[in-house]
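Undergrad: Output the structure for:
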Amino acid sequence: MRRTFATTLSLAALGVSALPSEAAALASHRASYELRLKGQSDELTGADGRIALEVSRPDCKAYKLDYRFVARFQQEQELTVTDQRTTSVESLDGKTFSFETKTFIDSAADNEVRGTATTAGSQTVVALAEPETRQITIPAALFPMQHTGQLIEKAKAGQRIVETAIFDGDEDADKRLTSTAVISARSAPAAAPGAVPAVVEKLKGLGAWRVSESFYNSDSDPDGMPIFETAYTLYENGVSDDLLLVFDGYTFEGDLATLDMLDSPACP
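TA: Predicted coordinates for the structure are as follows:
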């Protein structure tokens, strides 16, 4: 159970088509989300968590993501704390991706994944350095930032269903992660009950869509059930809010607690 908690959290950092010729530009920002257990769980008596992330543009060639997801799981008399820390750099053209993820359980190091991925033509080549050195070649896949930009572009174009092959830095790249996203009609959502006024003000006037996304790989059930599901409000600048994260055996819901918009370099 402890291992399951740690490995499933990796999918919460994201969202089968040809690679897009261009994707929407994503705003540099720093955000945090407070998570709480939704409904009842047969395995847990309680759970909560926090996501903190920063999307930045160190130069005119790449996005950088710093991401941390800390969660607490209460099972009768046992409390388990998982802590996942990810740093990745993704080129704006969607061709290169470097990643490092460290997972801790109850403050003890549990797993480390580190490597690079390069997409050229119809293939993505993943070169892992940790937990072991190996190379994996898979059909061309989008990287996380490019995937988010693609969803925004498809939403603006009125496309309601988007199927995508994704590589997000998972050590099991050969399992071929794919997602199916269902996008609502464009709307400017009203602030959620209890929304932080300062956060609402920074998103005021932006178009947004409600996105429901299901993720699959070769471990998915034969009956077609996804390994992970999520729903969120996606703003046209790449910021997300009103999260729903459906894992195996429990569900988190969460809201945008803090948001700071950051400067990006002036690029041609």
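Undergrad: Please count neighbours and contacts with C-alpha atoms only from this point.
TA: Noted.
Undergrad: for the stretch 101-250 of the chain, what spans make up the strands?
TA: Secondary structure of the stretch 101-250 of the chain (DSSP state E, counting those that start in this stretch): strands located at 108-120, 123-130, 134-139, 161-166, 177-183, 208-216, 228-235, 240-247, 250-261.
Undergrad: for the fifth one, packing partners?
TA: Under the contact criterion of 3 or more C-alpha pairs under 8 Å, 6 or more residues apart in numbering; DSSP states H and E, the helices and strands touching strand 177-183 comprise strand 161-166, strand 208-216.
Undergrad: These into CSV, with extra columns for distance to residue 238?
TA: Putting those into CSV (distance: least, C-alpha to C-alpha, whole Å) gives the following:
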stretch, distance to residue 238
strand 161-166, 17
strand 208-216, 9
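Undergrad: Distance to residue 121 and mean neighbour count for those strands - can I get that in JSON lines?
TA: Shown next, in JSON lines, are these (distance: least, C-alpha to C-alpha, whole Å; neighbours: other C-alpha atoms under 10 Å):
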{"stretch": "strand 161-166", "distance to residue 121": "14", "mean neighbour count": "20"}
{"stretch": "strand 208-216", "distance to residue 121": "23", "mean neighbour count": "21"}
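Undergrad: before we move on, the earlier item: switch the strands of the stretch 101-250 of the chain over to JSON lines; also include distance to residue 77.
TA: JSON lines is the format used below for these (distance: least, C-alpha to C-alpha, whole Å):
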{"stretch": "strand 108-120", "distance to residue 77": "20"}
{"stretch": "strand 123-130", "distance to residue 77": "34"}
{"stretch": "strand 134-139", "distance to residue 77": "40"}
{"stretch": "strand 161-166", "distance to residue 77": "38"}
{"stretch": "strand 177-183", "distance to residue 77": "35"}
{"stretch": "strand 208-216", "distance to residue 77": "32"}
{"stretch": "strand 228-235", "distance to residue 77": "27"}
{"stretch": "strand 240-247", "distance to residue 77": "22"}
{"stretch": "strand 250-261", "distance to residue 77": "18"}
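Undergrad: Of those strands, which is nearest residue 50?
TA: Distance to residue 50, taken as C-alpha to C-alpha, is lowest for strand 250-261 among the strands of the stretch 101-250 of the chain, at 8.6 Å.
Undergrad: contacting residues around that closest one?
TA: Outside strand 250-261, the residues that touch it by C-alpha atoms under 8 Å, 6 or more residues apart in numbering are 27-41, 43-44, 48, 195-196, 199, 202, 240-246.
Undergrad: Now the second one, please; I'll put the structures next to each other:
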Amino acid sequence: MRMLAIASFAVLAATSVQAAPAAGAGGLAAHRAVYDLSLKEASERSGISGMVGRMVYEFGGSACEGYTVSFRFVTEISTGEDSRLTDQQTTTFEDIRKGIFRFVTRSFVDQKLDHEVRGSAEVKGDGLSVALERPDKLALDISMAHFPTEHMIELIDKARDGERFYESRIYDGSDAGDKAMITTTILGEKQKAGKNDPEAKRAGELADDAYWPVSMSYFEENAEGDGLPVYSIAFKLYENGVTRDLTMDYGDFVLEGQLAQLDMYEPQPCVEQ
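TA: All right, here's what the predicted structure looks like:
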């Protein structure tokens, strides 16, 4: 279940903070989005009979000072005979200009710390230099990959340019923090919300704005042939980067995430030093 939450963070980090240029210097909008989670389907192999939860994603910062993300993913998982409460808390900092990314992820099960991953990565030459502090100290070099905000910028640029399919690599500290992942993305034509779309109203001032339907799949970097993705997600992406109507597929089970609350913050000016 730790991988489930990390996967959800990876997707939101890659899609939830790019905004229209009018949002302020650097084209990034600060906001806080809350999603209600529910189980859409589950196979017998998953052992899951029910799941509910909440996901909170908060973004701030600027191109000059760097970007910060605070993410929390809480689920109550029923297996028929008992239930578990999982709680993942992730914070990240990314400086695109300097090519620096730092992250901390703590995972709790029934309010007890189960796992912690802490580390950083920096662009060095034609690759990334990764330094992990927890759970064990480890230094390694990996091939070049986008950090989450860079990956997100690429996604929005592709959508605006009318590109419909592309592949990329992302490093976001997922799982053990020791590898990047391959992403394939399908971008649909922009469209308006239907009159019978109740979730759109919870997007506030964005309710009548057009969005891109997006589908992303994440693959292990060393996957061979036509291997299945580790996880996939489909969502609606607004021009300012807010996402809603999430469908998260983890293979043995599928979660839905509906936007419950959206708070837009004042943009921070980017003042050149």
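Undergrad: Looking at the contacts of strand 250-261 of structure 1, which are in helices?
TA: Those of the contacts of strand 250-261 of structure 1 mapping onto helices are 199, 202, per DSSP state H.
Undergrad: Any of the contacts of strand 250-261 of structure 1 buried? List them.
TA: Buried by 16 or more other C-alpha atoms under 10 Å: 27-38, 44, 48, 199, 240-246, out of these.
Undergrad: residues making contact with stretch 3-18 of structure 2?
TA: 27-31, 57, 59, 69, 71, 73, 88, 148-153, 155-156, 172, 174-175, 231, 233, 237, 239-243, 248, 250.
Undergrad: ugh, typo on my part, it should be stretch 231-239 of structure 1
TA: So stretch 231-239 of structure 1 is in contact with 24-27, 29, 148-149, 152, 203, 206-213, 240-245, going by C-alpha under 8 Å, 6+ apart.
Undergrad: In structure 2, what stretch matches it?
TA: The alignment of stretch 231-239 of structure 1 onto structure 2 (TM-score structural alignment) spans residues 234-242.
Undergrad: next one: the matching stretch to chain centre, how far?
TA: A distance of 12 Å separates the centroid of the chain from that of stretch 234-242 of structure 2, by C-alpha atoms, centre = their mean, to the nearest Å.
Undergrad: wait, which of the helices and strands packed on strand 177-183 of structure 1 is closest to residue 179 of structure 1?
TA: Comparison of those against residue 179 of structure 1 by C-alpha to C-alpha identifies strand 208-216 as nearest, at 4.4 Å.
Undergrad: Let me see the residues that make contact with the closest one.
TA: Residues contacting strand 208-216 of structure 1 (C-alpha under 8 Å, 6+ apart): 15, 155, 177-189, 225-236.
Undergrad: if we go to 7 Å?
TA: For strand 208-216 of structure 1, contacts defined as C-alpha atoms under 7 Å, 6 or more residues apart in numbering pick out 15, 177-189, 226-236.
Undergrad: Identify the residue range in structure 2 corresponding to it.
TA: Strand 208-216 of structure 1 lines up with residues 211-219 of structure 2 when matched by TM-score structural alignment.
Undergrad: Give me the mean distance between that stretch and structure 1.
TA: For stretch 211-219 of structure 2, the mean deviation from structure 1 after alignment is 0.7 Å (mean C-alpha distance after the TM-score superposition for structure 1).
Undergrad: and residue 59 of structure 2, what pairs with it in structure 1?
TA: By TM-score structural alignment, residue 59 of structure 2 lines up with residue 55 in structure 1.
Undergrad: Using the three-state scheme, assign its match.
TA: Following DSSP: H, G, I helix; E, B strand; the rest coil, we place residue 55 of structure 1 in the strand state.
Undergrad: quick one: it and residue 5 of structure 1, what's the gap?
TA: Computed as C-alpha to C-alpha, to the nearest Å, the residue 55 of structure 1 to residue 5 of structure 1 distance reads 25 Å.
Undergrad: So which of these two has more stuff around it?
TA: Legend: neighbour count by other C-alpha atoms under 10 Å for residue 55 of structure 1 and residue 5, higher for residue 55 (23 against 18).
Undergrad: Please list all residues in contact with the more buried one.
TA: 28, 29, 30, 63, 64, 65, 66.
Undergrad: Keep only those of the residues you listed that are in strands.
TA: 29, 30, 63, 64, 65, 66 (DSSP state E).
Undergrad: What's the match for the last one in structure 2?
TA: Right, the one you point to is residue 66 of structure 1. Per TM-score structural alignment, residue 66 of structure 1 is aligned with residue 70.
Undergrad: Excluding covalently adjacent residues, which one is nearest to its match?
TA: Leaving aside its chain neighbours, residue 70 of structure 2 sits nearest to residue 91 (4.6 Å; criterion: C-alpha to C-alpha, 6 or more residues apart in numbering).
Undergrad: what's the counterpart of the one you found in structure 1?
TA: In structure 1, residue 91 of structure 2 lands on residue 87 (TM-score structural alignment).
Undergrad: What's the local residue count around that match?
TA: Here the number of neighbours of residue 87 of structure 1 (other C-alpha under 10 Å) works out to 17.
Undergrad: got a list of what it touches?
TA: Taking C-alpha under 7 Å, 6+ apart, one finds 65, 66, 67, 99, 100, 101 in contact with residue 87 of structure 1.
Undergrad: counterpart of the fifth one in structure 2?
TA: Put plainly, it is residue 100 of structure 1. Residue 100 of structure 1 maps onto residue 104 in structure 2, by TM-score structural alignment.
Undergrad: Am I right that the residue nearest to residue 70 of structure 2 falls within a helix?
TA: No. Under three-state DSSP, residue 91 of structure 2 falls outside any helix and is assigned strand.
Undergrad: picking that back up, for the match of residue 91 of structure 2, give its distance to residue 180 of structure 1.
TA: As for residue 87 of structure 1, its distance to residue 180 of structure 1 is 25 Å (criterion: C-alpha to C-alpha).
Undergrad: now swap in residue 158 of structure 1 and tell me
TA: Distance, residue 158 of structure 1 to residue 180 of structure 1, by C-alpha to C-alpha: 16 Å.
Undergrad: more crowded one of the two?
TA: Using other C-alpha under 10 Å as the criterion, residue 158 of structure 1 and residue 180 rank with residue 180 on top: 19 against 13.
Undergrad: so what corresponds to that one in structure 2?
TA: By TM-score structural alignment, residue 180 of structure 1 lines up with residue 184 in structure 2.
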